[in-house]
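# model this:
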Amino acid sequence: MSLDRSDIDKIAHLARLAITPEQSARYAADLSNILTLVAQMDSVDTSGVEPMAHPLHMVQRLRPDEAREPDQRAHFQSIAPLTEGGLYLVPKVLD
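Okay, here's the model as predicted:
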């Protein structure tokens, strides 16, 4: 699919982009190349290809879910301006 300058001007208007006539011609060529590539990829038969969640067939190594830092809740609560029942009290923002 090829785009001309009027198509680019319409797209630029919709996207609220200010482009010069010189840029318009270059963008028309670039976007036409992109649309040609998309059409080429769309023509490939992918009926036998299973969808993947990730492009690489790898398993992520996960570390054990263990606490690595000491519990400092009592310390942080002691230096907080207001706490109640183990919760931090903050000023009301919305009425």
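
# contacts and neighbour counts: CA atoms only from here.
OK.

# Most distant residue from the centre of the chain?
Distance to the chain centre peaks in the chain at Ser78, reaching 39.6 Å (criterion: Cα atoms, centre = their mean).

# ok, now how distant is that residue from Gln72?
Going from Ser78 to Gln72 by Cα to Cα, to the nearest Å gives 10 Å.

# Distance from the chain centre to the top helix by length along the chain, please.
Using DSSP state H, we find that the single longest helix of the chain is helix 21-42. Taking Cα atoms, centre = their mean, to the nearest Å, one finds helix 21-42 lying 23 Å from the centre of the chain it belongs to.

# With stretch 54-61 instead?
Offset of stretch 54-61 from its chain centre (Cα atoms, centre = their mean): 20 Å.

# Endpoint to endpoint, that stretch covers what distance?
15 Å.

# still on that earlier bit, quick check: which element contains the residue farthest from the centre of the chain?
Assessed by DSSP states H and E, Ser78 sits inside helix 73-79.

# buried residues in that helix?
If you call a residue buried by 16 or more other Cα atoms under 10 Å, then helix 73-79 has no buried ones at all.

# Could you also give me the structure for this next sequence, so I can compare it with the first?
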Amino acid sequence: MKISKEEINKLAHLSRLELDEKAVEKMQADMDKILDFVAQIEKLDIEGVEPLTYMTDETNVLREDTIVQDITHADALKNAPDADTDYFRVSTVKK
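Have a look, this model is predicted:
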């Protein structure tokens, strides 16, 4: 299947791309290659072939989520540049 320069220009317009003549010719050649590749794939007999969900049969070994208190509230506030009794104090954010 071949794609015309008019179709490339229409796609460029829809994509808000500005292509010069040289870029249109290059894009046309690239799109022709892509469409030829898709046409080759369409010719394959894939009857009975299961869809591939994952590239390998291996599964991830995940650890259990456990809550661990690594730092105390007081330790977290100790290094704060400005803190209230229980909170970090930050400057006002203006729009």
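
# How alike are these chains, TM-score-wise?
TM-score for the superposed pair, counting by TM-score structural alignment, normalised by the length of the first structure: 0.67. Supporting figures: 92 aligned residues with a Cα RMSD of 3.2 Å.

# counting contacts, what elements does the helix holding Ser78 of the first structure pack onto?
Of the remaining helices and strands, none touches helix 73-79 of the first structure by 3 or more Cα pairs under 8 Å, 6 or more residues apart in numbering; DSSP states H and E.

# hmm, back to that, with the second structure superposed, average distance for the longest helix of the first structure?
Here the mean offset of helix 21-42 of the first structure against the second structure after fitting is 0.7 Å, by mean Cα distance after the TM-score superposition for the first structure.

# For that helix, report the contacting residues that lie outside it.
1-5, 7-9 (Cα atoms under 8 Å, 6 or more residues apart in numbering).

# Buried ones among those?
So, of the contacts of helix 21-42 of the first structure, 3, 5, 8-9 end up buried under the neighbour-count rule (16+ other Cα under 10 Å).

# Serialize these to TSV and add fields for secondary structure and distance to Leu56 of the first structure.
Shown next, in TSV, are these (DSSP: H, G, I helix; E, B strand; the rest coil; distance: Cα to Cα, whole Å):
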residue	secondary structure	distance to Leu56 of the first structure
Leu3	coil	35
Arg5	helix	40
Ile8	helix	36
Asp9	helix	40
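
# circling back: which one of the contacts of helix 21-42 of the first structure sits closest to Arg61 of the first structure?
Nearest to Arg61 of the first structure among the contacts of helix 21-42 of the first structure is Met1, at 44.4 Å by Cα to Cα.

# which residues does the closest one contact?
Contacts of Met1 of the first structure were listed using Cα under 8 Å, 6+ apart, and they are 32, 35-36.

# about what we covered before: could you export the buried ones among the contacts of helix 21-42 of the first structure as a markdown table, including distance to Glu50 of the first structure?
Output for those, formatted as a markdown table (distance: Cα to Cα, whole Å):
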| residue | distance to Glu50 of the first structure |
| --- | --- |
| Leu3 | 34 |
| Arg5 | 40 |
| Ile8 | 37 |
| Asp9 | 40 |
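
# Tell me which two of those residues sit farthest apart.
Greatest spatial distance in these: Leu3 and Asp9, 10.3 Å, computed using Cα to Cα.
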